[in-house]
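Participant: coords please:
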Amino acid sequence: MSTDSHTSRPVVRPLIERFGFPHLLATTLVLVAATILLGVAAKATGSGLACEANWPQCDAGPFNLLPANLPSFYEWFHRFVAMFAGFAIIGTAIAAVRFPNIDKRVAALVVAGMILTPIQVVLGRETVTKYTMDILALHFWTAVLIFVLFVVATVLVWAPRLTATHVIGALALGAVSLPFHVALSPLVIGDITDYSASMQMAQYGVTLALLAAVIVATMVGRRRFERDRLTALLSGTAVLALLVVFLGRRAVMTFNPVLDDLYVGAAALLFVAFVVGIRLVQTASSESVDALSP
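Facilitator: Now for the predicted structure:
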């Protein structure tokens, strides 16, 4: 039997080479967002202590690995998706470190997300075994931090393909998201109907969209434009968005009238900043086109 003296190439190319790192990163971001929203659903339905407070097991099937009822299913499915998100985070971090053409800033961001992942897993376990409001808050904000890290990394990877149109679109998304963020909060929706699990998931979905929109607008805007007033405004929207998300979360948890007023005021100011930002980007884009015209 003859042998080939040349080194044979693998028949199946590695997944990362076929799929592409930017798409792997974007998929991981989607999984992180899904994990957060499913965690909100588990909390909102009171399912966080389902599975008979077992972790990582549940309350049915072989070795108690499966859910026994609907509340347990919510918690079990949250853990199930979180597991895939964790694997995706680790895989993305390994790829970012091993591939030589990946921006070092991107690698640092996803590695930071990977380091936070086991901390998040431990906090998830503590929400089941102890369940205190402080642990619940840390679990939530750690998840949001991981989400933000991966949004920033994703924007860095895709930034060369993003234009002023994307900045305007991101600002418009932020402007549309804000009224829904306020309307879906207990401050408003509580006067109409219950702050149900579906309402909570919708509001936190809007929260993630708002954060992503601000990050895209700020990072791409600062990359595309050199106007001090515009870049300062975009940076200001990022600070205001974090304040709105924080105050919105505190208003939900504490029902403090002072925090409610601050939340509404910050949201109104951020909405104005979005509208002004859209106008400034449009003006800057028009001037750039005029400057390039013969």
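Participant: going forward, measure contacts and count neighbours with C-alpha atoms only.
Facilitator: OK.
Participant: From residue 115, how far out is the residue positioned nearest the centre of the chain?
Facilitator: The centre of the chain sits closest to residue 147, judged by CA atoms, centre = their mean, with a distance of 3.5 Å. Noted for residue 147: a distance of 13 Å to residue 115, by CA to CA, to the nearest Å.
Participant: and this one, so I can compare the two:
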Amino acid sequence: MASASSDTGGGGLVSFHQLAVATTALTFVLLLLGIYTAVAGAGLTCAGRWPFCDGWLGLFPANWPSFIEWFHRLVAMVVGFMVFGLTVSAWRRGRSKAVRWATTGALALLPTQIILGALTVTQYEIVILTAHFVFAVLIFSLLVTATALTFDTALETPQRWGALAAFALVPVVAVATPFVLISGSVPVHIGYYAVGLLAFAALLSLGLWSMDESASRRTPATAFGAAALLAGLLLQGRLVIAPSAQAELALAGGLIGGLALAAAWWALRDAAGGLVPALSRSS
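Facilitator: From the prediction side, this is the model:
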């Protein structure tokens, strides 16, 4: 994309590209920490004393569950400062309009996300937990957008890399979906979200890198695949799965994984010559 040409490089100790990668990566880690915190119900240990917790002076954790909540808050604070710094850097360094507004959007969503985070501790209801996750994914998506645009000229053929990453990750998402081939558990749950979010980021990046290309079918294919993955992630967001619902959940998860895989294959088939040229060129 021609508009991304001004988004590489940078001055100072850390380039904008490096800051974007670091911010997006830490946001990804924060998402997984938040999912683990929700599944473990760790926020409930601090519910009665929010914004403090149950340790010494309410500032330090007293046990493992409160440490999870405390550490999640610490990482969230660091991410917030990094998003703020990334946004300021985008405007001061004259990055492209798309990058500036992507970082600004992520920063604008932070106050609402903080409020929702507080509500997950004090109320812990599925509607609030879902809204908290949705806003987290929106922030992550905007940061992936900004980062992908800085990668566009850093990679020789970014479309191929994005398509190959999506095609490799999406099958793992289908296999790792709880109750499809393996029983649900906390490690499986976290692993499913980790691979699913990475596959979503790959499809989103591929769609962005393909917007100015003549192969118009790649962008809607990646959008469809990313939407299917998000639907699966939201479906798995239910904290309590009744045994009677496991079969339906497995069917839905397998169907969603298959749709995302078909979209990734369609995008890869159209990505500058397909899989075989991509593999030979990258080797």
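Participant: TM value for the aligned chains?
Facilitator: After superposition, the two chains reach a TM-score of 0.84 (TM-score structural alignment, normalised by the length of the second structure), with 263 aligned residues with a CA RMSD of 2.5 Å.
Participant: so what corresponds to the residue nearest to the centre of the first structure in the second structure?
Facilitator: Here residue 147 of the first structure is matched to residue 140 in the second structure, going by TM-score structural alignment.
Participant: before we move on, which element is its match in?
Facilitator: Following DSSP states H and E, one finds residue 140 of the second structure within helix 126-151.
Participant: so how much does that helix differ from the first structure once superposed?
Facilitator: Once fitted to the first structure, helix 126-151 of the second structure is off its aligned match by 0.6 Å on average (mean CA distance after the TM-score superposition for the first structure).
Participant: Buried residues, that helix. List them.
Facilitator: 128-137, 139-151 (16 or more other CA atoms under 10 Å).
Participant: same thing with stretch 228-240 of the second structure?
Facilitator: Buried positions in stretch 228-240 of the second structure, judged by neighbour count with 16+ other CA under 10 Å: 228, 229, 230, 232, 233, 236, 237.
Participant: do you know how far the aligned partner of the fourth one in the first structure is from residue 181 of the first structure?
Facilitator: Looking back up the chat, that one is residue 232 of the second structure. Residue correspondence to the first structure (TM-score structural alignment): residue 232 of the second structure is matched to residue 247. Here residue 247 of the first structure is placed at a distance of 12 Å from residue 181 of the first structure (CA to CA).
Participant: do residue 273 of the first structure as well
Facilitator: In this view, residue 273 of the first structure and residue 181 of the first structure are 16 Å apart by CA to CA.
Participant: before we move on, back to that, does the residue nearest to the centre of the first structure touch residue 32 like I think?
Facilitator: Yes. Assessed by CA atoms under 8 Å, residue 147 of the first structure is found in contact with residue 32 at 6.2 Å.
Participant: Trace residue 34 of the first structure over to the second structure, please.
Facilitator: In the second structure, residue 34 of the first structure lands on residue 29 (TM-score structural alignment).
Participant: Same check on residue 209 of the first structure?
Facilitator: Checking TM-score structural alignment: residue 209 of the first structure goes with residue 198.
Participant: That match belongs to a helix, doesn't it?
Facilitator: Yes. Assigned with DSSP: H, G, I helix; E, B strand; the rest coil, residue 198 of the second structure falls within a helix.
Participant: picking that back up, could you name the helices and strands sitting against the helix or strand the match of residue 232 of the second structure falls within?
Facilitator: Element membership of residue 247 of the first structure [criterion: DSSP H and E] is helix 228-254. Using 3 or more CA pairs under 8 Å, 6 or more residues apart in numbering; DSSP states H and E, the elements in contact with helix 228-254 of the first structure are helix 197-224, helix 257-292.
Participant: so how far is the longest one from its chain's centroid?
Facilitator: Yep, that's helix 257-292 of the first structure we're talking about. Taking the mean C-alpha point of helix 257-292 of the first structure and that of its whole chain, the gap between them comes to 21 Å (CA atoms, centre = their mean, to the nearest Å).
Participant: show me what contacts residue 56 of the first structure?
Facilitator: Going by CA atoms under 8 Å, 6 or more residues apart in numbering, residue 56 of the first structure touches residue 125.
Participant: if we can go back for a sec, surely the match of residue 209 of the first structure and residue 167 touch.
Facilitator: No. Between residue 198 of the second structure and residue 167 there is no contact under CA under 8 Å: 11.4 Å.
Participant: okay, the two: which has more neighbours?
Facilitator: A direct count of neighbours by other CA atoms under 10 Å for residue 198 of the second structure and residue 167 places residue 167 higher, at 24 against 17.
Participant: Next one: the aligned residue in the first structure for that one from residue 209 of the first structure, what distance?
Facilitator: Using TM-score structural alignment, the equivalent of residue 167 of the second structure in the first structure is residue 175. Separation of residue 175 of the first structure from residue 209 of the first structure (CA to CA): 11 Å.
Participant: same question, residue 238 of the first structure
Facilitator: For residue 238 of the first structure, the distance to residue 209 of the first structure (CA to CA) stands at 13 Å.
Participant: What span of the second structure is stretch 127-136 of the first structure aligned with?
Facilitator: The aligned range for stretch 127-136 of the first structure is 120-129, by TM-score structural alignment.
Participant: So which residues make contact with that stretch?
Facilitator: Applying CA under 8 Å, 6+ apart, the contact partners of stretch 120-129 of the second structure are 38, 43, 44, 46, 47, 48, 50, 116, 119, 132, 238, 239.
Participant: Am I right that the fifth one is in a helix?
Facilitator: Yes. Residue state for residue 47 of the second structure (three-state DSSP) corresponds to a helix.
Participant: For it, grab the count of nearby residues.
Facilitator: Around residue 47 of the second structure there are 19 residues (other CA under 10 Å).
Participant: Check the one 10 residues further on too.
Facilitator: A count of nearby residues for residue 57 of the second structure, using other CA under 10 Å, gives 9.
Participant: List the residues that contact it.
Facilitator: No residues are in contact with residue 57 of the second structure under the rule CA under 8 Å, 6+ apart.
Participant: can you tell me which helix in the second structure is longest?
Facilitator: For the second structure, the longest helix by residue count, based on DSSP state H, is helix 64-92.
Participant: Could you pull out the buried residues of it?
Facilitator: Across helix 64-92 of the second structure, burial judged by 16+ other CA under 10 Å covers 65-73, 75-76, 79-80, 82-87, 89-91.
Participant: which residues of the first structure does it align to?
Facilitator: Taking TM-score structural alignment as the measure, the first structure aligns residues 70-98 with helix 64-92 of the second structure.
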